[in-house]
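*Asks:* Predicted model and sequence follow; I will ask about them next.
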Amino acid sequence: MAGIGPGPLAGQLLADLGADVIVIDRAEAPADKTDVNRRGKRSVFLDLKSEEGRSTAQALINRAGIVIEGFRPGVMERLGLGPDDLDETVIFGRITGWGQDGPLSQSAGHDINYLGLTGALAAMGTVENPPSPPLNLVADYGGGTMFLLLGILAAVFERQTSGKGQVVDAAMVDGVSAMMGLIHTFNARGKWSENRASNLLDGGAPFYRCYRTKDNLFMSVGPLEPQFFALLLEKASLPAEHGMDQNDPANWEERAELYAQAFTRRTQAEWSEIFSGTDACVAPVLSMIEAAAHPHIAARKTLVEVNGVLQASPAPRFSRSISTEINTPRAVGADTADIRKELMRHRKPND
């Protein structure tokens, strides 16, 4: 079902891997080559308020066997497209921020709100400023898209045994909370402080944060393991004895200032050359345009241009299976006639 955010990305990732993904759209629109989430998909325009539109949508979903929707709970039911309106074999992927039940299930929200409720957002950012939202990568796409895909693929696997579909309730608050297993472990062991930028992975450690360079750019520094930390100290001409008590938070604030001073002595390009090919776990912080030109990203063709639009190549990669070619998004509703013909060919006598 057409929407924004995590649902369209889920469809894109499946289409990248070769799935026939059809978007049910409520209006027609010209092709937009910049709408990356629509690449590789087909589109059908249906008036879901009409009986013909609803019946066509039902037939299309039943034939597909999987549907993805991101509406508030109850909307699909009111459209006559809820789980009870479809074949029992259909896997019904429902992706929302709050989930299908609970006090907030009918409330509006966005990534930052879902992230805020899980405890994750409170740990992001600096001490002096409010928490910093990590784009919409964590709740929408991490806790949402990826858990939806996990649930759908698990349901497909289970359907091979049961012969039945089921509802996948992918709530972003659930997914984000599930991703915080390591942080919950730290907390349970008394190794986590609720003060931002004072912990191992939130920028508190001087060996896990970003530093400004001489040319006002940044380097990402993250040698958690002692052998890698030793390389950082060596390459940055920092005191080797810091390796003796690397994980003692009592030293972190003072050492962070020292390390910050050290990194301002060279440019980002100079530091990149110094650390290139080492295990010091230091890398430049690049813009999206710069990332595409980086030798490693370029060698793997991780980012490519398609008709002038920079975008990611299909992921993950497989040893035998080959992902589909990236196709520029077609016009919204462009495949309506062809899809209707396909449905007619596959109609059962009693349909």
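*Replies:* Perfect, thanks for sending it.
*Asks:* only C-alpha atoms for contact and neighbour calcs from this point on.
*Replies:* Noted.
*Asks:* which residue packs closest to residue 168, ignoring adjacent ones?
*Replies:* In space, residue 168 comes closest to residue 93 once its chain neighbours are excluded; the distance is 4.8 Å by Cα to Cα, 6 or more residues apart in numbering.
*Asks:* That neighbour and residue 65 touch, don't they?
*Replies:* No. The pair residue 93 and residue 65 does not pass the contact test of Cα atoms under 8 Å, sitting 10.7 Å apart.
*Asks:* of the two, who's got more company?
*Replies:* residue 93 (22 against 17; other Cα atoms under 10 Å).
*Asks:* Pretty sure that one sits in a helix.
*Replies:* No. Secondary structure of residue 93 (DSSP: H, G, I helix; E, B strand; the rest coil): strand, not part of a helix.
*Asks:* Please name the residues that touch it.
*Replies:* 66, 67, 68, 69, 148, 151, 152, 167, 168, 169, 170 (Cα atoms under 8 Å, 6 or more residues apart in numbering).
*Asks:* Then residue 280?
*Replies:* The neighbours of residue 280, taking Cα under 8 Å, 6+ apart as the test, are 222, 223, 228, 229, 230, 231, 232.
*Asks:* before we move on, what about residue 165?
*Replies:* Under the criterion of Cα under 8 Å, 6+ apart, the neighbours of residue 165 are 88, 89, 90, 91, 92, 155, 156, 159.
*Asks:* you'd agree the fifth one is up against residue 164?
*Replies:* In this case it means residue 92. No. Contact between residue 92 and residue 164 fails when scored by Cα under 8 Å: they sit 11.1 Å apart.
*Asks:* Next one for the comparison:
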Amino acid sequence: MGQPHHHHQPLHGITVLDFSTLLPGPMATLLLAEAGAEVIKIERPGNGDEMRSYTPKFGKDSVNFALLNRAKKSIAIDLKSVSERARLEELVRSADIIVEQFRPGVMQRLGLDYETVSRINPKIIYCSITGYGQSGPKAQIAAHDLNYVADSGMLALSTGADGAPVLPAALVADIAGGAYPAVMNILMALQARAQSGLGCHLDIAMADNLFTLMYWGLGSGFSAGQWPKRGKELVTGGSARYQVYRTSDNRYLAAAPLEDKFWTNFTEIIGIPQEELAADDQQAIARVASVIAQHSADYWLEKFKGREVCTGLVADLEDAVTDPHFIGRGLFTQTLDDGRGGSIPALPVPICSVFRHIQAAGAPELGESNAALIGEL
């Protein structure tokens, strides 16, 4: 099935006003833009979104900004100025979606809160992304991804060799707790509006949404009082069947032979009778680790080749992007131009190819759409 024409994109004709900065909101509106929505980024004059200033650079702005804000438009406007803010009224009146991630109360002080906006546009879907939500004792606390992961109990689950929590490699709260739930709820709100004709206010709390990712720990704790112990559970380092093992050449194997059929194959290949691994989890981990450490990664990959063992090499990111599987899947076929003759692959997003742009548009210059959308200031 070929790529669609632009008017076949599911969000074609939907207008989004994006007041967000940095990661959660811009990631959410990137997904909406990729599915065909017109996203208008509202930025402060002078510097715009703080992420523009990050390094490394890609053209005039940072590569982070370019990846997250492709295919959007930009308006530079001082939201603290009543006269300048008034120029947004027609856009607010005609928009379908507003995305903002200020602390609770900020948009109200600007006269752009849901209650005010919905009076002039009852169809507006208003998505607020915050760390702790619109209410509750922590609603006004300043925090970042690491704080939300720590507060939710997630950070304590995985530990290093010294028993201390390990920093997550991904900004899981911003993306899995913020951007993705925002998009899911916006799409549901669009469907609800198609039936009722009315919009709504979406309260997306990144810390709240992390608990969903720990369903297994909640289940054990609530039902049996068996709350997860730090680094001791099946998927957090407490089992030989779900573990990272160092090889003799200081590379690593990710071994996940959880089911008995995979575990049988795995133990047979490494030459350890299963009964010798049944008594104690820590002893089993140490025994397997000692065997894996005797040979190189290539040796083990060759031994495991063609066998169902759910085990493979821990790839560096640089190697992963050249993996023939991901290349064959077309993850990096879209490109971004920096306006100066350079280009890089666009950020792969979880939007199926039948809905995406054929070619990724670049990120906007600060305020480039002022004249077209709200007139010169």
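*Replies:* Thanks, I have the structure now. Note that the structure is a prediction, hence the values are computed from the model and not measured.
*Asks:* Could you get me the TM-score between them?
*Replies:* Structural agreement between the overlaid chains, expressed as a TM-score with TM-score structural alignment, normalised by the length of the first structure, amounts to 0.87; 336 aligned residues with a Cα RMSD of 2.4 Å.
*Asks:* before we move on, back to that, show the buried residues in the contacts of residue 165 of the first structure.
*Replies:* Buried positions within the contacts of residue 165 of the first structure, assessed by neighbour count (16 or more other Cα atoms under 10 Å), are 89, 90, 91, 92, 155, 156, 159.
*Asks:* mind checking the longest helix of the first structure?
*Replies:* Of all the segments of type helix in the first structure, defined by DSSP state H, the longest one is helix 147-162.
*Asks:* residue range for it in the second structure?
*Replies:* Mapping helix 147-162 of the first structure onto the second structure (TM-score structural alignment) gives residues 181-196.
*Asks:* Relative to the first structure, what is the average displacement of that stretch?
*Replies:* Comparison of stretch 181-196 of the second structure with the first structure after fitting gives an average deviation of 1.2 Å (mean Cα distance after the TM-score superposition for the first structure).
*Asks:* Which residue ranges of the stretch 1-150 of the first structure form strands?
*Replies:* Remark: strands assigned in the stretch 1-150 of the first structure by DSSP state E, counting those that start in this stretch are 22-25, 42-45, 66-69, 91-96.
*Asks:* can you list the ones you listed in a markdown table and add distance to residue 121 of the first structure?
*Replies:* Conversion of those to a markdown table gives the following (distance: least, Cα to Cα, whole Å):
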| stretch | distance to residue 121 of the first structure |
| --- | --- |
| strand 22-25 | 32 |
| strand 42-45 | 36 |
| strand 66-69 | 26 |
| strand 91-96 | 18 |
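*Asks:* taking the ones you listed together, which one is wrapped up most tightly?
*Replies:* Neighbour counts averaged per stretch over those are highest for strand 91-96, at a mean of 26; criterion: mean count of other Cα atoms under 10 Å.
*Asks:* Translate the residue nearest to residue 168 of the first structure into the numbering of the second structure.
*Replies:* In the second structure, residue 93 of the first structure lines up with residue 127, judged by TM-score structural alignment.
*Asks:* cool, residue 229 of the first structure as well?
*Replies:* Using TM-score structural alignment as the criterion, residue 229 of the first structure maps onto residue 263 of the second structure.
*Asks:* Nearest spatial neighbour of its match, chain-adjacent residues omitted?
*Replies:* Distance criterion Cα to Cα, 6+ apart; nearest residue to residue 263 of the second structure, sequence neighbours excluded, is residue 257 at 4.9 Å.
*Asks:* If you count neighbours, what's buried in stretch 90-106 of the second structure?
*Replies:* In terms of neighbour count (16+ other Cα under 10 Å), stretch 90-106 of the second structure has its buried residues at 91, 92, 93, 95, 96, 97, 98, 99, 100, 101, 103, 104.
*Asks:* err, stretch 75-82 of the second structure, not the other one
*Replies:* The neighbour-count criterion (16+ other Cα under 10 Å) identifies 75, 76, 77, 79 as the buried residues of stretch 75-82 of the second structure.
*Asks:* do stretch 167-178 of the first structure as well
*Replies:* Residues of stretch 167-178 of the first structure classed as buried by neighbour count (16+ other Cα under 10 Å): 167, 168, 169, 170, 171, 172, 173, 174, 175, 176, 177.
*Asks:* Now tell me what touches it from outside.
*Replies:* Residues beyond stretch 167-178 of the first structure that count as contacts (Cα under 8 Å, 6+ apart) turn out to be 83, 91-100, 114-115, 117-118, 120, 138-140, 142-144, 147-148, 151-152, 155.
*Asks:* average offset between it and the second structure?
*Replies:* So stretch 167-178 of the first structure averages 0.9 Å relative to the second structure (mean Cα distance after the TM-score superposition for the first structure).
*Asks:* ranges for the strands of the stretch 201-350 of the second structure?
*Replies:* Using DSSP E, counting those that start in this stretch, the strands found in the stretch 201-350 of the second structure span residues 243-246, 252-255, 311-313, 335-337, 343-345.
*Asks:* which one of those strands lies closest to residue 18 of the second structure?
*Replies:* When those are compared by Cα to Cα, strand 335-337 sits nearest residue 18 of the second structure, at 21.1 Å.
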